[in-house]
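Model the following, please.
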Amino acid sequence: MSPLIVLAAGSLRPALTPLLARYRTVAGQQVTVEFGPAGLLSRRIEAGEHCDLFASANTGHPARLREKGLALEVRPFARNRLCLTVKRGPRTDGADWLALLSDPRLVIGTSTPGCDPSGDYAWQLFDTAGALLHTGAAPLKQRARPLVGGADTAPIPAGELAAGWIIRRGLADIFIGYAHYAPRLEQDPTLRVVVIPDCHNVFATYALALRSAPARALADFILSAPGQFFLRQAGFLSPCAPLS
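Okay, here's the model as predicted:
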């Protein structure tokens, strides 16, 4: 049996690493996986690179692959949301998410829109924040620095989380990223994770693009109770959970 090749959004590493290890045991199927920004992975598939399953941090990339005849099926399998991570200090301690984003003295870091869905979601959050602040999104987008997830951005060292690494290096004061990283980020006493209320947050739906018949069994496992257990353990939400 040939190994299944999986390309997956980098944010899925904490969930898919143990999930795929379990699948190898129960199914007797070897799986190789490569993690990276979903937008860049999708471009590689469109350019002709083979994979059996593509796990994206949005639904748009898998849907486009299917429209182009490059995917057999698209299945949503998880949800996520955003949070802010900030460097602790007099300007940030006690401030809520909107006050932090509106402070022009604070540098905002994001992932790269178009290359990484996390960056696209950050830009959507700017639209919401700009409306609440009555300033529009333009000032926020002009202050934002796409620091990771792009074709030419610096790679994050192994074992590091983008938000912590960027803030500790002084590249940004705030980083907008996925909320499932919050428990790990909160272990650093120099960092503060700031919740964005659900009513203003951006919810990300993750989707699978099945590109070969053998990938169906793996997709079924990801959507099964055992597979969803690993996703919940890593902080992801169910694909059918109500969005409050």
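
C-alpha from now on. contacts and neighbour counts both.
Fine.

residues contacting the spatially closest residue to Ala63 that is not a sequence neighbour?
Excluding the flanking residues, the one nearest Ala63 by C-alpha to C-alpha, 6 or more residues apart in numbering is Val74, at 6.7 Å. Taking C-alpha atoms under 8 Å, 6 or more residues apart in numbering, we find Val74 in contact with Pro62, Ala63, Arg66, Ala207, Leu208, Ala209, Leu210.

Let's see which of those residues end up in strands.
Applying DSSP state E to the contacts of Val74, the entries found in strands are Ala207, Leu208, Ala209, Leu210.

circling back: the residue nearest to Ala63 should be in a strand, yeah?
Yes: looking at Val74 with DSSP: H, G, I helix; E, B strand; the rest coil, it is inside a strand.

if we can go back for a sec, tell me which two in the contacts of Val74 are the farthest apart.
For these, the maximum inter-member distance is 11.9 Å, found between Arg66 and Ala207 (C-alpha to C-alpha).

Between those two, which is the more surrounded one?
Ala207 (23 against 17; other C-alpha atoms under 10 Å).

Surely the more buried one is in contact with Glu73?
No: at 10.1 Å, Ala207 does not count as touching Glu73 under the criterion of C-alpha atoms under 8 Å.

need the contact list for the residue nearest in space to the middle of the chain.
The residue lying closest to the centre of the chain (C-alpha atoms, centre = their mean) is Ser11, at 4.5 Å. Ser11 makes contact with Ala57, Tyr178, according to C-alpha under 8 Å, 6+ apart.

That one and Ser56: what is the separation?
Between Ser11 and Ser56 the computed distance is 9 Å (C-alpha to C-alpha, to the nearest Å).

I'd like to know which elements the longest helix along the chain is packed against.
Looking across the chain with DSSP state H, the single longest helix is helix 117-133. Here helix 117-133 touches helix 97-102, strand 108-111, helix 138-143, strand 174-178, going by 3 or more C-alpha pairs under 8 Å, 6 or more residues apart in numbering; DSSP states H and E.

One more, so I can put them side by side:
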Amino acid sequence: MLRVVCLVFALVFAAAPAAAEKPLTVFAAASLKEALEEIGAAFSDASGHEVVYSFSGTGALARQVEAGAPADVFVAADNAWMTYVAERGAVVKETVKPIAGNTLVIVGPEGSSPLELTPQSVLDRLEGSRMAIADPDTVPAGRYGQSSLISLGLLQVVGDRLAPMENVRIALGAVARGDTLLGLVYATDARIEPNVSVVAELPKDSHPPISYPAALSSSASHPAAADYLAFLSGPKAQEILRSFGFVFDN
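Alright, predicted model coming up:
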């Protein structure tokens, strides 16, 4: 009998560390990948809690969070998708807070020369190729980009040459591989890809302000979820975001 009791206690205590080691799960926009991975490492060092990420286009992640995916924190690339999940009760509305901003650029393969933002110049550069862009129907980067193209009078001439992609990193990769001669991406994306060159910066006033809001998921179960969310707005995380080129004044 004593042996059975000891075995039960041994199993209970063996299982306890495994439960305690469950990582904190963050669903986040693809454009934040490198910055958030560094932030996650800094948070783990400070708190002892492991952080794991699921990166994708914001629209796809929002649908997953809405469906009850096991996310503790959701970081979107625009306010529209965060409002969408908040209105459906998938995140805790009171916890929504912006953590960063960004800017838009057009990139070409490495070594490409600067591009004048006029219809003829863009058409000449494309030479029958296409412009990669995150899907404007579901991805914030594409939505911002489409707004900018409209504002600059470019959409009517390049609209049929746009190549919508699942997320902004896929659009970036298309240019880096030479699949397309131009791509519309965030400035932070261009910084982390050595095989592209920025050929034009899109004016900030040509599109709505780019904002990355974060919030607790309504299904958050990790005890450190609120601490992680607060960490995103703290000095260490903000320093890391700035080092990757994210901005805070737009």
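
And the TM-score between them?
TM-score of the superposed chains, computed with TM-score structural alignment, normalised by the length of the first structure, equals 0.80; 221 aligned residues with a C-alpha RMSD of 2.5 Å.

With distance to Ala21 of the first structure as extra columns, can I get the ones in strands among the contacts of Val74 of the first structure in JSON lines?
JSON lines is the format used below for these (distance: C-alpha to C-alpha, whole Å):
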{"residue": "Ala207", "distance to Ala21 of the first structure": "20"}
{"residue": "Leu208", "distance to Ala21 of the first structure": "18"}
{"residue": "Ala209", "distance to Ala21 of the first structure": "20"}
{"residue": "Leu210", "distance to Ala21 of the first structure": "19"}
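
Which one of those residues is nearest to Trp165 of the first structure?
Trp165 of the first structure lies nearest to Ala207 out of those, by C-alpha to C-alpha, at 27.5 Å.

Once you drop chain neighbours, what's closest to the aligned partner of that closest one in the second structure?
Using TM-score structural alignment, the partner of Ala207 of the first structure in the second structure is Pro213. Nearest in space to Pro213 of the second structure, with sequence neighbours left out and distances taken as C-alpha to C-alpha, 6+ apart, is Pro98 at 4.0 Å.

Hmm, that neighbour is touching Ser211, no?
Yes: using C-alpha under 8 Å, Pro98 of the second structure is in contact with Ser211, at 6.5 Å.

neighbours around the aligned partner of Ala69 of the second structure in the first structure, how many?
Using TM-score structural alignment, the partner of Ala69 of the second structure in the first structure is Glu49. Using other C-alpha under 10 Å, Glu49 of the first structure has 10 other residues around it.

Ser47 of the second structure too?
When neighbours are counted by other C-alpha under 10 Å, Ser47 of the second structure comes out with 12.

The residue nearest to the centre of the first structure -> the second structure?
Checking TM-score structural alignment: Ser11 of the first structure goes with Ser31.

now Gly109 of the first structure
So Gly109 of the first structure corresponds to Ala132, using TM-score structural alignment.

So which residues of the first structure form strands?
4-9, 31-36, 53-56, 73-87, 108-111, 144-148, 174-178, 191-195, 203-210.

can I get those strands in CSV with distance to Ala138 of the first structure?
CSV is the format used below for the strands of the first structure (distance: least, C-alpha to C-alpha, whole Å):
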stretch, distance to Ala138 of the first structure
strand 4-9, 28
strand 31-36, 28
strand 53-56, 28
strand 73-87, 19
strand 108-111, 13
strand 144-148, 10
strand 174-178, 16
strand 191-195, 22
strand 203-210, 21
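
these two touch, right, the match of Gly109 of the first structure and Glu166?
No: look at Ala132 of the second structure against Glu166 with C-alpha under 8 Å: they stay out of range, at 10.4 Å.

Now check the first structure for the residue matching the residue nearest to Pro213 of the second structure.
Matched by TM-score structural alignment, Pro98 of the second structure corresponds to Pro76 in the first structure.

So that match versus Asp103 of the first structure, what's the distance?
From Pro76 of the first structure to Asp103 of the first structure the distance is 36 Å (C-alpha to C-alpha).

and if you look at Asp220 of the first structure?
In terms of C-alpha to C-alpha, Asp220 of the first structure sits 46 Å off from Asp103 of the first structure.

same deal with Gly227 of the first structure?
From Gly227 of the first structure to Asp103 of the first structure the distance is 41 Å (C-alpha to C-alpha).

hmm, back to that, with neighbour numbers in mind, choose between Pro76 and Asp103 of the first structure.
Pro76 (20 against 14).

who touches that one in this structure?
Pro76 of the first structure makes contact with Thr59, Thr205, Tyr206, Ala207, Leu208, Pro239, according to C-alpha under 8 Å, 6+ apart.

before we move on, the earlier item: how close does the match of Ala207 of the first structure get to Phe13 of the second structure?
Going from Pro213 of the second structure to Phe13 of the second structure by C-alpha to C-alpha gives 39 Å.

List the residues that contact Val195 of the first structure.
For Val195 of the first structure, the contact set (C-alpha under 8 Å, 6+ apart) comprises Cys83, Leu84, Asp96, Trp97.

one more time with 10 Å
By C-alpha atoms under 10 Å, 6 or more residues apart in numbering, Val195 of the first structure lies in contact with Arg81, Leu82, Cys83, Leu84, Thr85, Asp96, Trp97, Ala179, Ala182, Asn201.

Considering those, which possesses the most neighbours?
Greatest neighbour count in these, by other C-alpha under 10 Å, goes to Thr85: 28 neighbours.
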